[in-house]
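Undergrad: just a sequence and a predicted model for now, questions to come.
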Amino acid sequence: MIRILLADDEPLMRVGIRTILSADSGIEVVAEAGTGRETVDLARRYRPDVALVDIQMPDTDGLTAIGGILEASPRTAVAMLTTFGQDDYITRALDGGASGFLLKTAEPQELMAGVRAVADGGAFLSPKVARRVISHLRDRPASPAHAARERVAALSRREKDVLASLGTGRSNAEIARDLHLAEDTVKAHVSAILTRLDLQNRVQAAILAHEAGMSRRE
């Protein structure tokens, strides 16, 4: 069962999202919050598998709440839920440790797919968001490249191969197939990469891979 903390300051929006998620017998909304501070408090109390968090909420906005959620419940995956698609929101959320970015206008199937993806330790971006992120990565100035390459230099050759594959958004199963490794071995490499590079999730790893110019081509 995937346990969800749903945070949105609009009660009707929470009702709609809860109704969609309740259609999946493997998903349960265990708590709801209407403010950023309440979201952090409930994350500490319930330690959900996934926190679906709106960008704009009273007292503490969703972007600021990410850090508090991850500190209160490190195993909780955070997915931002918003009607907005501006690049600054996207990049701030991902850089802050969010594992997903879902638009409220998405189809129900996309919402549930996103919840399952981040609950499974992966990353999920709505297609419209993914296009913006890719565009942003391509447009980033070249200056971070040297620093990024220095960060990844300490990785083993195999860890670099895995990081390069993460840069293309591949799942553990796909990386295992591409590199002829057991999936458990890939999981161990991903965990080691995140720890060694002080990254919070696969999205941040993918961004670093792009900055270092090491993403594998499709």
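TA: Yep, that arrived.
Undergrad: rest of the way, CA atoms for contacts and neighbours
TA: OK.
Undergrad: number of residues surrounding the closest residue to Glu32 other than its chain neighbours?
TA: What sits nearest to Glu32 in space, not counting adjacent residues and going by C-alpha to C-alpha, 6 or more residues apart in numbering, is Leu6, at 4.8 Å. Applying other C-alpha atoms under 10 Å, we find 27 residues neighbouring Leu6.
Undergrad: try it against this one:
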Amino acid sequence: MKLFIVSDNAKVIARWTLIAGNTQHTCEKLSLDLSHVNADKLEGIGLLHLASLTAGEVGHYLNVYSRIKWIAFSDVPSDSEGLKCLEAGCRGYINTYTTESLCEELFDVVARNDIWAGPSITKLLLNQYLSDRPGLKNAGAALNDVYNRLTRREEMVMRAVLTGAANKEIARDLSITERTVKAHVASILRKTQSKDRVSLIVKFSNRVA
């Protein structure tokens, strides 16, 4: 997978370039002049350094480079900023200086078209979505039908996912590996016809028995 870096901070660029190499990704720095001859054809994962950009510039990258899955990196993360980034179309939101191992997991999640966000941001996004769509609160039978199609362990994982728990938390609570959790989540998304974790939560979190 190719990584596209958008930042004017030399240290951040050097750090992300090193991480890209260590995680077997190629990378390219996109110029902050907001121009690229093949913008609509580029595919991969984009790393947006929010401290280097205005809100308008972030929106430009999301709109013009529409085939790139964008991740917003914040020097000082907050739930409100993360929520705005996800609502704008980013596929992930995380601290600029997060660990290399977490970056590797982040890239894998976003490459699968899933969304990466902390539990608190996911819940904010969910609550906002549900407040605008009260009709979603009236279909408890749908969740029971879904559980009937899952294995017992998948049901346990899904119940945990619906609380906003991260893979690491689920693995710890169920005494299984994170790799196993990822496999269960992939199966759950397939069986529920959900494109990612957030859409799964939007469909079912208000129906947990």
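TA: Thanks, I have it. Just so we're clear, the structure is a prediction, and the values are computed from it rather than from any experiment.
Undergrad: before we move on, the earlier item: the residue nearest to Glu32 of the first structure reaches Gly16, doesn't it?
TA: No - shown here, Leu6 of the first structure and Gly16 do not form a contact pair, counting by C-alpha atoms under 8 Å, at 11.1 Å.
Undergrad: anything in contact with each of these two?
TA: Common contact partners of Leu6 of the first structure and Gly16 (C-alpha atoms under 8 Å, 6 or more residues apart in numbering): none.
Undergrad: map Ala88 of the second structure onto the first structure.
TA: Aligned counterpart of Ala88 of the second structure in the first structure: Gly96 (TM-score structural alignment).
Undergrad: again, but for Ile170 of the second structure
TA: Counting by TM-score structural alignment, Ile170 of the second structure has no partner.
Undergrad: ok, now which ones touch Ile170 of the second structure?
TA: Ile170 of the second structure neighbours (C-alpha under 8 Å, 6+ apart): 157, 160-161, 178, 181.
Undergrad: from Ala205 of the first structure, how far off is the spatially most central residue of the first structure?
TA: Centroid-nearest residue in the first structure: Ser99, 0.7 Å away (criterion: C-alpha atoms, centre = their mean). In this view, Ser99 of the first structure and Ala205 of the first structure are 11 Å apart by C-alpha to C-alpha, to the nearest Å.
Undergrad: swap in Thr91 of the first structure?
TA: For Thr91 of the first structure, the distance to Ala205 of the first structure equals 13 Å [C-alpha to C-alpha].
Undergrad: the two: who's more crowded?
TA: Using other C-alpha under 10 Å, the more surrounded residue of Thr91 of the first structure and Ala205 is Ala205, with 23 against 16.
Undergrad: whichever residue in the second structure pairs up with the more buried one: what secondary structure?
TA: Using TM-score structural alignment, the partner of Ala205 of the first structure in the second structure is Ser199. Three-state call for Ser199 of the second structure (DSSP: H, G, I helix; E, B strand; the rest coil): helix.
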